[in-house]
Each structure stands twice: as structure tokens, then as C-alpha cells.
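Peer 1: Pasting the sequence and the predicted model now:
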Amino acid sequence: MDFELKRLRPQEAASAKVDALLALVPSDFRAGDDALSVLIQGALDGEHLKADAGTTLSMYGAPRIAAPRVVLAGIGDGGGKALRKSVAVAMAELRRTPAKTLLVCVAGTGEPPSWVGAVTQAIDEACYTYETTRTKPDACKLRKITVGTQHEASARPAFAQAQAVAAGINLAREWGNRPGNHATPTLLAGAAQALAGKKSPVRCEVLGPKEVAKLGMGAFQAVARGSEEALRFIVLEYRGGPKSQPPVALIGKGITFDSGGISLKPAADMDEMKFDMSGAASVLGVFRALSDLRPKVNVVGLIPACENLPDGRAVKPGDVVTSMSGQTIEILNTDAEGRLVLCDALTYARRFKPRAMVDIATLTGACVIALGGVRSGMFSTDDALAGALEQAGNTSGDLCWRMPLDDDYAEGLKTNFADMANVAGRAAGAVTAAKFLQKFVGDTPWAHLDIAGTAWLSGKAKGSTGRPVGLLLQYLLDQQVPAEQPAGKARKKVRQ
């Protein structure tokens, strides 16, 4: 997709030679004397259009408008949420047309602040089409999109950032959408290596079964035992900040297909377990965007990738394994495998001496029950880290909600046969899963994002959402260290 940012005066939109014109109409629309304003004012006066977010009016051959197809879209107060909603509805209409070139602008004499970034990202995401395993995909026909604004110079940084974020989100969606046989651990490792080209600031190392065994990652190895597909442990590094700056470590769950293992899942909807590597996909998406944006921050990405399948070698309920940390784990439920691969990855992450660790995982159905698909569950041992992630979610529109981590929740993880069990019963399942992971983070500020409810959509709209790439990128951009600020200064840690 070819995007262009162009300085555009309100009266110039009507004469633009494009296949389609998308005019955004705020609730405080102030009409000028140009043809587009006259058209919109007439639609508002005749109650054919409302300026509420998500309302649209499509027309063909509008008088005095050069573009043959025009879509008017209300954007309400012009806030980020309203803009994303309106663009999604408008692009659904435009994708059904043969239009190849599009101009998008805010109609009237005023522009809401920060609209360029929100609209550019929303359009780019709306144009994504999954094609890998389809012979006749319903591809978006748009090839060039011009974003017209009166404030081109000041909007350019947001424009560039929006494109990079959208590219990262769409990469995460692509790998999340791929079926298990097209997204094996080896293929996922290949996608990571592709991010580390000659001119890329990203570096990649891939460890196989022998290297993982040498590291003593017994919990990770146990999950992979039932599959013929070899596990991969993927290490990504981006060094954009000072050498003295400790990195942020992102750890993404990479279960490329989850049958539940011996604790087999029900057959209904098991196909959706291809999405169980959405945490890993989000890490790939973040690094894709980092390579474009090149912020002044250091980041490490870790992906423990394997399948969870049942066969004669698969781990059994009641088996006890030894994690990389040396702690032993009784596996009471083999379908609670995500925390087993993550615990070894968290232990490995500590060797980088990170200033913060954030793991991302489609971990529990309990989090879906608690928060649905609106917000990701966020657990943290550090108030500053939790606050920064929450703020990043609010800024990006990729929302999360902080959940409790009281020590009482860990009581159910006690067992007579190991240092801990991997499950603690049905009650507060998302919290007890987080308490399990907390046992492997030490004193490093840590957060866990449970994205089981937000990583994909079911039903007719089935597909990956690419979340929480937007949240994570905004958090990393917010962590850039100004040149005058000491890089290695530690944050005060506050335990709950």
C-alpha cells in the first residue's frame, strides 16, 4: 500500500483527481464555501447524514466533485476511538468498490488534533487481507492513499509512526491467522530471521532442541515432547538506545498449535488454537515496527515456540519437570502449557538484566470470562510499569486492565510432590496463572499481559486482531531516554 501525506486546503478536495474521496465530518463541522462543504451541509440539513461516529453516506457522481465516488463519514468529537470506528465502517464500504486511489481529509474549516495518525493507521489496518492459503483472496483494490491535511509538516511524524505501527500489527495478524501447518516453530523462526536483514537494526538468534536442553529448559522441553515438530527458542535484539541502558524484555508465548496435549481440548473450535502463538506474533510485530521507527530504546524479544500435541512421548498429568530456574513443577494439566514455556523464557530473560520484563500470552479462558474482548488483562509487580502500560493502552486505543496479584492467590499452586503445581483450580484462573509466572521473575519489574480475549475474533469475523502490538509499541516509544537523562537509573520498585 502506497501512502502519501499532502498539504491540502479544504477547497482543493473537491477537485482532486482520485477514484474515491473519503471526507470525515466532525460534530462541530464548520462549512466553507467550497463544493465539498456545500455537499456536506446539504446532507446534514436534509438529515441524510449525521456527524456521529460510525455513520456514513455513500454517493456516486456527486455534483462539482471530481472523484466519482464519495463517502461522507461522521467522526463525532474527532477523538481516536471515534476516528477508528468511522474509518472501519467507511473502509468496509470502499473495499467493495473498484477504487484504486483514495483521498481522505477532514471536511470543513477545522481539523481535530492528532487525526492524521489515527486515520492512517486505521486505513492501513483496514486494507489488510489474509492471502497465504487462499487462491482467490478478497484483496483490497486500493493501491494509493493520500491523506490530505492543512498541517502537513507538523503531522508528518505521526503519519510515519502510524504506518510503522500498522505494519507491525498486520505482520502479527498475518502470523496469527496462518494455520498450524503454515506457522510451525521453524517457520516462525524464519519470520524472525527475516526481520534481521543486512540493513536492519534487528538481530536474531535461533536456538534448537540441543541448545535448549543445554540451558536446562525442562518445562519448555516437556511441552514440546508430544510433537514431531522441533521446538525453537527465538532471541531478537534491537539496540537503539545507549549501550548503558538496560533493555526492555518482551516475551511472547509461541504455541503454534495447542491441542491441550494429554488433557485434550474439546473438538469444537479447536481450530482457533492456531491463535495460541499470538503473543509470539505480537513480538514479531513490535520488532517489525522498531526496524522502521528506530526509537532510542533497547529491546529484547524472546519467543519459546513449539506445538502442544498428544503422543506416546507427551508429558502426562502428574509428571514433574525441572525448570531452567531449578524449581520443580508438577504438571497437573497439560493444557496449562503456556505458563510452562514462559517460565523458562522469563528465567532466560533475566540474563539480559532488563529494566522491565513484559510477557504476552493467550494464557487463560478465565481472562476471557473476566474481561471479554475489550481489554487485555494486565498483572504487574511494579506500579510504575503497570501505570506506563495502562497509559500506553489508553494512548494507542489498545486497552488493558490491571488485575490483582495478592499472595493468597498462590495457595492453590502448592503440591506435595514438587515446588509448585502448574494449575490451581478453576477459581481466579487468570490470577493464579500470573502467580505461577511471578515465581520466575525475581526482583525484575515484571508485567504479564493475558490476551486470550483480545488476540483474535471468532465467528464470521474470525481472525487475528494484532493486539497488543499497538500498546507495546506505544509503551516502548514512551520509554525513550532523552540525551540529557542518565540511561541506567533504576526505577523504584513497589510490590503489591
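Peer 2: Everything's here; your move.
Peer 1: going forward, measure contacts and count neighbours with C-alpha atoms only.
Peer 2: Fine.
Peer 1: tally of neighbours for the nearest residue to residue 68 once chain neighbours are set aside?
Peer 2: Spatially, and ignoring its direct neighbours in sequence, residue 68 is nearest to residue 61 (5.0 Å; C-alpha to C-alpha, 6 or more residues apart in numbering). If you count neighbours by other C-alpha atoms under 10 Å, residue 61 ends up with 11.
Peer 1: could you measure residue 61 against residue 67, distance?
Peer 2: Here the distance between residue 61 and residue 67 works out to 8 Å (C-alpha to C-alpha, to the nearest Å).
Peer 1: Same check on residue 239?
Peer 2: With the distance defined as C-alpha to C-alpha, residue 239 ends up 46 Å from residue 67.
Peer 1: again, but for residue 392
Peer 2: According to C-alpha to C-alpha, residue 392 and residue 67 sit 38 Å apart.
Peer 1: residues touching residue 109, list them.
Peer 2: 10, 29-32 (C-alpha atoms under 8 Å, 6 or more residues apart in numbering).
Peer 1: Make a ChimeraX selection of the buried ones in those.
Peer 2: Selecting the buried subset of those in ChimeraX, with 16 or more other C-alpha atoms under 10 Å as the burial test, is done by:
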select :10,29,31,32
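Peer 1: Now intersect the contacts of residue 109 with the helices, please.
Peer 2: The helices in this structure, assigned by DSSP state H, contain none of those.
Peer 1: Looking at the contacts of residue 109, which is nearest residue 284?
Peer 2: Within these, proximity to residue 284 (C-alpha to C-alpha) peaks at residue 10, which comes in at 39.6 Å.
Peer 1: structure B:
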Amino acid sequence: MEFNVKSGSPEKQRSACIVVGVFEPRRLTPVAEQLDIISEGYISNLLRRGDLEGKAGQMLLLHHVPNVLSERILLVGCGKERELDERQYRQIIKKTISTLNETGSMEAVCFLTELHVKGRDTYWKVRHAVETTNEALYNFTAMKSRKDEARRPLRKIVFNVPTRRELTTGERAIEHGMAISAGIKTTKDVANMPPNICNPAYLRDQAMEIAEQHDNLTIEVIDEAQMAELNMNSYLAVGRGSQNESMMTVMHYKGGVPSQNPVVLVGKGLTFDSGGISLKGGDGMDEMKYDMCGAASVLGAMQSIAQMKLPINVIGVLAGCENMPDANAYRPGDILTTMSGQTVEVLNTDAEGRLVLCDALTYVERFSPDVVIDVATLTGACVVALGKHATGMLSNHNPLAHELINASEQSSDRAWRLPLWDEYQEQLESPFADMSNLGGRAAGTITAACFLSRFTRKYHWAHLDIAGTAWISGGKEKGATGRPVAMLAQYVMNKAGVETED
């Protein structure tokens, strides 16, 4: 998809389609009014007849409008003007792009970026239009023998901005939007791959492919032999029942000065989670291929960061592993000695993600990180607490927590902070080891983060539980969402001091 930005009058546009908005009730936006004047009331006459009310998401495609140079005009319902917020804006853009892609319009000039969205500027509107367009057009067909594609798909879209002064801002927004969209696509593609293809070695290979495209990105791989030397016994235990070797892939992005302490992103990469000896129920177990979405989102975020050439040092860790039942598999009742020297009593082998992450979080101490953020589909309890809309966030450092929440709001990839109080730590007590790997049913998301916090005392750390936001279950929409790539990319952009306005 090709994106451009321009500033011009609608009557001068010669395109396959012009996209303009209509507010409820049947009230033309300023740009639509201009077209109505040129067409001698053609558009307003249609609205008076009741062809379009202006409700959010309504579409009306017009052909050969009198005195208009473009072949088509797409009227887009935008709802009530005062109620147009960022969520509705993105929904309108998504519906618009899906409609355009089915009309045979291979290019379009879109004036929706001129709409007033509460609290949002031109940069935000253009960038999110780019990201939403790519999201609307995404389709995972890698494993299909026959690919259904539109005969004349949308290939180019031009977003209009009100003044020429805003062209530079719009171009920057497109550049950032494209980079973030590329990372989201990578995350979706890798996460949607079946587990017989996407294993820890596949994660490594994808990281290497991205590194080949960027000079300042290098890859380091920690295999099982090296893990054993490092005493990463907890990580190794989880993968012991699988024929696929556990593998931790470390991506080093060097965009800042050598002396700058890096931001470290750690992603849980359980490429399939059967639950191990504590076997999961069969219903929906196919979706356990998505238990590596943490690693997939770190992979995608690293791609976005490298593509934007951000002036900052970032390390991405893909903690690849597979949890399977086998004669070799670890058991409930086992006691594991982690890389940190702390011991863990295993109460349930399906609480495995924290056993992989705890060693990865100890490993990254060697990088003297500025901050560490881990990303994991860690607990079903997070889905119960926050549903599918917000990522759960917990942190041992208030400034980091605030920065992440701010990035989540800027990126519309929302997160909600949960408490990490000492009282919850008591639920992890064990009579036989330093801690257990399970804190009981109550506050499961929080006690999982409490477990991880015991391995992050040497640096500022935040935990993102994406169990509810990483993928959509069942039906036609089933698949990975690419979250929280946008939030992570935005956080790193903010840390790097990237300007979004002139």
C-alpha cells in the first residue's frame, strides 16, 4: 500500500475516488459542502431524500457526480460531530478502507484526516489513519493453497491536510505509521503461524531476517547448552518435554551512543503451551499457539524501532520454548533452582511462562538496563479482570508505569495499571522452597507479576500481561491483533525524544 499526504481543494482532485464525511443528521462537513456547491446541490439533494443519515459507519458511493473531476465520491457517516473521539475515528477509517477495497477504486484521496477529533492533532490523525488502513487490509493467507484477493484492490491512498504547513508533519506521520504497521504485521504473521512451523528456532530465523535488513541490528542466540552453563534451570525445565529445543534469541539494536543504557524488552515465547503434565482442556487448545505473542510483539517492536532508526539503544529478548507432556517433562512437585539461585516449587506445570521469564529477567541484568519491560500472555485471570480491551500492566517503578500508560493512550493501544503490593506476595509462600509458581485463584494476574518481581530487584521493571489483548478467539475475526507493538514503539519513541510536530 502506498501512502501520500497533500493539501488541496476537493474540486481539483482527479482520482478514482474522493472520500468525505457527513455528520448526523445529514450535515455535510466543510469539504463535502464544497463538493455540493460544485455539483449544484447534487449531494444535499440525495441526503434530503434519505439516502444517508450520517450515522457513524454509514457509506454511500456516488458515481459521476456533476462537475466533479473524480470518478467517485464516497460519503462516510461520521456520527455526531461533538462525539467524534479517537475510537470512533479509527472505526470510521477502518470501515472506509474496507469499502474502498471492494469498489474497484485502486486509489483514493481521503479528507477524513481533516475531521476534528477531540484532543488529537494532524500527526495523530494521519498516523492512525495509516495504521488503521493497514489493519483493515491485513489478511493471513500464508498457509492457504488458494488465495482470495480483490480483483482491483486499493493500492494508493492520499490523506489531505488543511494547510501546506502541515505537509511535513503528515509525511512524518506516514513514515512512523508505516514502520509501526510493519512491526504489527510481522507480529501477526509470526503469531498466526501454526506451531508445527513456528517453534523457537523459527523465532530465531525471523529475527535474523529482520537483522539482515538493518545495519544497526545484530542477533545473539542462547541455546540449551549455554542455558545449562548459565544455570537457567527453570527455563530449561519447561521445555524438557518437547522435541523442539528451547532457544533464547537476543536482538541488539544500537541506535544510541555506546555508553547509553538500553531499554530491554523481554517477550514470552511459548510457541505452544499444552499445559504440560497439568494438561489443558481440549476446547480452544489450538489457540495456545498464541502463547508466544509476547515474543512476537517484541520481534515486531524491534522491527518498527529499527525501521524508524530511533536514536536509542534497545535490546529485545525472545524467550522461545515449548511446553509439552512427555516422560521427560517437569512435574507438579518438582523444585527448580533458577538462574538467580532462588528456588521454586512447581504446583502446576501450566504456570510455565513465569518459569521461563524469571530466568530471562535474571539474564538481562548483564546489560545494565535503563528499564526492562516484559510482555507475556501470562494469565487467564487478566482476561477476567480486564477483558479483551486493555493490557494489564504492573511495575516496581512509578515513573516507568506512568510513561507506559501515556504511551498506551497516545497509541490507542490501551493498558491499565494493577497494584503490586507486598500483601499479594504472601500467596506465593511455599513450605519447601523459596516460593511456589502459583498464588491461587484470587488476584492471579497480580500474584504472577509478584513472582516475576522477585527477579527484577536490580532494575526498573514493568510487566505487560497481554493474555486478553494479543489475539481474538473464534469466528471470522480469529487471529493475532499485533498488540502491544504500537504501545512499545510509542514508548521507545518517547524515550528517544522523537518529535511529532514541527
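Peer 2: Thanks, I have the structure now. These numbers come from a predicted model, not from an experiment.
Peer 1: And the furthest pair within the contacts of residue 109 of structure 1?
Peer 2: Pairwise distances among the contacts of residue 109 of structure 1 were taken by C-alpha to C-alpha; the largest, 12.3 Å, belongs to 10 and 29.
Peer 1: Mind listing the shared neighbours of the two?
Peer 2: Overlap of the contact sets of residue 10 of structure 1 and residue 29 (by C-alpha under 8 Å, 6+ apart) consists of 107-109.
Peer 1: Tell me the one of these nearest residue 465 of structure 1?
Peer 2: For these, the residue nearest residue 465 of structure 1 by C-alpha to C-alpha is residue 107; the value is 29.8 Å.
Peer 1: so the closest one sits right up against residue 27, yeah?
Peer 2: No. Assessed by C-alpha atoms under 8 Å, residue 107 of structure 1 is found out of contact with residue 27, at 11.0 Å.
Peer 1: ok, now which ones touch the aligned residue in structure 2 for residue 338 of structure 1?
Peer 2: With TM-score structural alignment as the criterion, the equivalent of residue 338 of structure 1 in structure 2 is residue 353. Under the criterion of C-alpha under 8 Å, 6+ apart, the contact partners of residue 353 of structure 2 comprise 268, 270, 376, 378.
Peer 1: Now the two most distant members of those residues.
Peer 2: 270 and 378 (10.3 Å).
Peer 1: in the stretch 251-400 of structure 1, which spans are strands?
Peer 2: Taking DSSP state E, counting those that start in this stretch to define them, one finds strands in the stretch 251-400 of structure 1 at 254-258, 298-308, 319-322, 328-331, 356-361, 376-380, 400-402.
Peer 1: sorry, that was for the stretch 101-250 of structure 2
Peer 2: Under the criterion DSSP E, counting those that start in this stretch, the stretch 101-250 of structure 2 carries strands at the ranges 107-110, 156-160, 217-222, 247-254.
Peer 1: Between residue 107 and residue 27 of structure 1, which has more neighbouring residues?
Peer 2: Neighbours of residue 107 of structure 1 and residue 27, each counted by other C-alpha under 10 Å, are more numerous for residue 107; the result is 27 against 15.
Peer 1: what residue of structure 2 matches up with residue 247 of structure 1?
Peer 2: Residue 247 of structure 1 maps onto residue 262 in structure 2, by TM-score structural alignment.
Peer 1: do residue 162 of structure 1 as well
Peer 2: When structure 2 is aligned by TM-score structural alignment, residue 162 of structure 1 is paired with residue 177.
Peer 1: any idea how far that match lies from residue 101 of structure 2?
Peer 2: Applying C-alpha to C-alpha, the value for residue 177 of structure 2 to residue 101 of structure 2 is 20 Å.
Peer 1: between these two, which one's more packed in?
Peer 2: A direct count of neighbours by other C-alpha under 10 Å for residue 177 of structure 2 and residue 101 places residue 177 higher, at 26 against 19.
Peer 1: does residue 1 of structure 2 really touch residue 156, like I thought?
Peer 2: Yes. Proximity of residue 1 of structure 2 to residue 156 meets the contact threshold set by C-alpha under 8 Å, at 5.8 Å.
Peer 1: any residues in contact with both of these two?
Peer 2: With contacts taken as C-alpha under 8 Å, 6+ apart, not a single residue reaches both residue 1 of structure 2 and residue 156.
Peer 1: In this structure residue 123 of structure 1 contacts residue 90, no?
Peer 2: No. In this structure, residue 123 of structure 1 sits apart from residue 90 without contact. The criterion is C-alpha under 8 Å, and the distance is 9.3 Å.
Peer 1: Look at the two and report which has more neighbours.
Peer 2: Summary of the neighbour comparison: residue 123 of structure 1 and residue 90, criterion other C-alpha under 10 Å, with residue 90 having more neighbours (25 against 21).
Peer 1: which SSE is that one in?
Peer 2: Using DSSP states H and E, the element containing residue 90 of structure 1 is helix 80-94.
Peer 1: How far does stretch 454-473 of structure 1 stretch from one end to the other?
Peer 2: Chord length of stretch 454-473 of structure 1, first to last residue, is 17 Å (C-alpha to C-alpha).
Peer 1: Sorry, slip of the keys, the one I care about is stretch 371-388 of structure 1.
Peer 2: As for stretch 371-388 of structure 1, its first-to-last residue distance stands at 20 Å under the measure C-alpha to C-alpha.
Peer 1: which ones are touching the counterpart of residue 374 of structure 2 in structure 1?
Peer 2: Under the alignment defined by TM-score structural alignment, residue 374 of structure 2 corresponds to residue 359 in structure 1. Under the criterion of C-alpha under 8 Å, 6+ apart, the contact partners of residue 359 of structure 1 comprise 250-253, 279, 342, 346, 447-449.
Peer 1: thinking again about what came up before, please identify which of the strands of the stretch 251-400 of structure 1 is closest to residue 203 of structure 1.
Peer 2: Among these, strand 298-308 comes nearest to residue 203 of structure 1, with 9.5 Å by C-alpha to C-alpha.
Peer 1: which residues in structure 2 does that closest one match up with?
Peer 2: Aligning strand 298-308 of structure 1 against structure 2 (TM-score structural alignment) gives residues 313-323.
Peer 1: Mind listing what's buried along stretch 421-430 of structure 2?
Peer 2: Of the residues in stretch 421-430 of structure 2, those buried under the neighbour-count criterion (16+ other C-alpha under 10 Å) are 424-425, 427-430.
Peer 1: ah, wrong one, I meant stretch 317-328 of structure 1
Peer 2: Applying a neighbour-count criterion of 16+ other C-alpha under 10 Å, the buried positions in stretch 317-328 of structure 1 are 320-325, 328.
Peer 1: That stretch: end-to-end distance?
Peer 2: For stretch 317-328 of structure 1, the separation between the terminal residues is 14 Å (C-alpha to C-alpha).
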